[in-house]
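# sequence-free structure coming up:
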């Protein structure tokens, strides 16, 4: 991948602003084109971002100066757009999840390998100082041998704040496929890949009501389970208990806790890049806040793409292999919930290389 690296963005919804803020004017990348089903969105970005052209998706894929397609479409369109980009000889970086189905994700990764291009995928929040400091603490033996973990995400539902929340309640959405990638990716960084799962799921109601924006009061049909929980068996024997819910109001549970023979770590919300990592050692009297030990300091969405551009031969830390394994874990968990039995996952992934503690002024240059 060259430097600066040409990026074309497909999909300019709510999340695109965070990516634009990170990537615009970064010396490692250059946004050259944007496309959206709503031409007004792409025109607005082009008007406010020097050097960016508003084009069709087909026009974007035809541009020789686009090295990577940043796919920020809804999950149901991830595979279609990504496969078209791969067939055009482009690298792809996708907003999470990798695809709406495991079969689509598998096709993306396999076709990219055949084409000699790269696939990357969010979340890249796990590359920040929060998850990376917790990983460094585990790797340094601060809690001894890891035995188990818990990961909890509880919210009353995104329709309360998102103006167009339909895709959250359609196939490819739901609390597991929407928020699970943050928690499962973090657990893989902390404890390694997953070999089997046992899940359960439920659905609170058949429709939701939009709570903000021009569609306030409009009902949205719920077509997926909205509370999913399960046990993940990691390859090294540790057990993680995962809960993702659009049906709860609040929780006092830590986003992630990792328990070892010599201590417990409280890990900050993996939906964010930073946050306090706390350690309670065996025999200790209180929680200790750890200084940042690793990770991109002050990072923001898009750092995973920058990390891939600057990989220089090493595997990208937000790579397609991890994203496919995360999708496999989630898809298998939903299947397990439906069949009521333990099921082994079909993929694995190496823990990505750890991120050395990197000041913001360094990764922004």
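The structure has been received and is ready for your questions. Computed from a predicted model, the values in this text were never measured in an experiment. Residues are numbered from 1 along each chain as shown.

# Every contact and neighbour count from this point should use C-alpha atoms.
OK.

# What's the separation between residue 23 and residue 309?
12 Å (CA to CA, to the nearest Å).

# what do the two both touch?
Residues touching both residue 23 and residue 309 (CA atoms under 8 Å, 6 or more residues apart in numbering) are residue 29.

# Could I get the full set of helices for the stretch 101-250 of the chain?
Secondary structure of the stretch 101-250 of the chain (DSSP state H, counting those that start in this stretch): helices located at 102-115, 129-139, 174-191.

# tell me what the second one is packed against?
This points to helix 129-139. Identification of packing neighbours for helix 129-139 by 3 or more CA pairs under 8 Å, 6 or more residues apart in numbering; DSSP states H and E yields helix 174-191, strand 263-267, strand 277-281.

# now swap in the last one and tell me
For helix 174-191, the packing partners by 3+ CA pairs under 8 Å, 6+ apart come out as helix 129-139, strand 146-154, strand 227-234, strand 239-245, helix 320-339.

# tell me the angle that helix makes with helix 129-139.
Angle of helix 174-191 versus helix 129-139, following axes from the mean of the first three to the mean of the last three CA atoms, to 10 degrees, is 40 degrees.

# one more structure, for comparison:
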């Protein structure tokens, strides 16, 4: 396992990060413990969660993922060997059951951090991320930005000041953003520089063979501003494994259970692109999942690749992707497909 220093921080994170959003919904605590034991045994030291998890978000399960992780850390006594990242939810319909007012303001962020620390049973969060923006913008794969003249939002400067106070209090070490746009990222960076506030050190956005939109406006920012991507959904909710091809819906699979996550299976072009990538992997005698993950691993702007699984067999295959080297002919073919299927699933 390779480790990378996140710029502007002292955090050395593993090339692969263990995602957790199925724990408490598709996975029990014992299954989560088994995933953690295996991943850590293979060298993963970076664990990503969120106050909203598990998904899909429900009032009765909200926070359960952090509680499971906290129980694990207490049980194993290995917190100091790990980098723990979590997120505060923003306003919108994706955060039912957390707080009455979900603005990313001083009060809500302080409450969210205290609640996460209690569930995680730790004193400090290594990387604290804003799960999505507190403003009208096109995140979570939405297209067609629509101006809203009467929108309500929390000024980014207020959000940064709240986070700065939490760093001063020792409750968080570093901050990052998630599901952000180029405008939002640059605004955070410039306000921090202007006012002497904490600098964001990472951006967690979706990135995979079906969704390379990060390369359009964000990859240059990642390079020139030293702001690495923490790539989530590298298998496109499992679609890039090929398990949903030909109208197959495996029992217990995420997209079988939760049709709301149909971005990667809900259009003809997405299905055509998926089939092309799966067939290409098989042509080169590779696992489709490992080819898709290995591709993300090759990107210079990626700080860590967030993998997830609902069973150990999947987790083992995903972690073994670090041993896969993509040949020059295969990379060329991948670029040909990317030209043919221009961001079929933004």
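Here it is on my side, so go on. Small disclaimer: the values here were computed from a predicted structure and weren't measured.

# Got a TM-score for the pair?
Once superposed, the chains reach a TM-score of 0.36 (TM-score structural alignment, normalised by the length of structure 2), with 194 aligned residues with a CA RMSD of 6.1 Å.

# just to revisit the earlier point, now render the helices and strands packed on helix 174-191 of structure 1 as JSON lines, adding distance to residue 115 of structure 1 and mean neighbour count.
JSON lines is the format used below for these (distance: least, CA to CA, whole Å; neighbours: other CA atoms under 10 Å):
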{"stretch": "helix 129-139", "distance to residue 115 of structure 1": "32", "mean neighbour count": "26"}
{"stretch": "strand 146-154", "distance to residue 115 of structure 1": "37", "mean neighbour count": "22"}
{"stretch": "strand 227-234", "distance to residue 115 of structure 1": "32", "mean neighbour count": "22"}
{"stretch": "strand 239-245", "distance to residue 115 of structure 1": "36", "mean neighbour count": "23"}
{"stretch": "helix 320-339", "distance to residue 115 of structure 1": "14", "mean neighbour count": "24"}
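
# Quick check: which of those is nearest to residue 85 of structure 1?
Set against residue 85 of structure 1 and scored by CA to CA, these come closest in helix 320-339, at 14.7 Å.

# Output the contacting helices and strands for the strand or helix carrying residue 276 of structure 2.
Taking DSSP states H and E as the definition, residue 276 of structure 2 sits inside helix 268-283. Contacting helix 268-283 of structure 2 under the criterion 3+ CA pairs under 8 Å, 6+ apart are the following elements: helix 288-298, helix 328-340.

# Name the residues of the longest one that come out as buried.
Think helix 328-340 of structure 2. The neighbour-count check on helix 328-340 of structure 2 (16 or more other CA atoms under 10 Å) flags 330, 334, 337, 338 as buried.

# helix/strand/coil for residue 76 of structure 1?
Assigned with DSSP: H, G, I helix; E, B strand; the rest coil, residue 76 of structure 1 falls in the helix class.

# number of nearby residues for it?
Residue 76 of structure 1 is flanked by 17 other residues according to other CA atoms under 10 Å.

# is it true that residue 279 of structure 1 touches residue 263?
Yes: with contact defined as CA atoms under 8 Å, residue 279 of structure 1 and residue 263 form a contacting pair (7.0 Å).

# quick revisit: I'd like a version of the helices of the stretch 101-250 of structure 1 in TSV, one that adds distance to residue 10 of structure 1 as further columns.
As requested, those are exported to TSV (distance: least, CA to CA, whole Å):
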stretch	distance to residue 10 of structure 1
helix 102-115	16
helix 129-139	29
helix 174-191	19
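
# Any idea which of those gets closest to residue 62 of structure 1?
Nearest of these to residue 62 of structure 1, taken as CA to CA: helix 102-115 at 16.2 Å.

# Show me what that closest one packs onto, helices and strands only.
Secondary-structure packing of helix 102-115 of structure 1 (3+ CA pairs under 8 Å, 6+ apart): helix 75-87, strand 119-121, helix 320-339.
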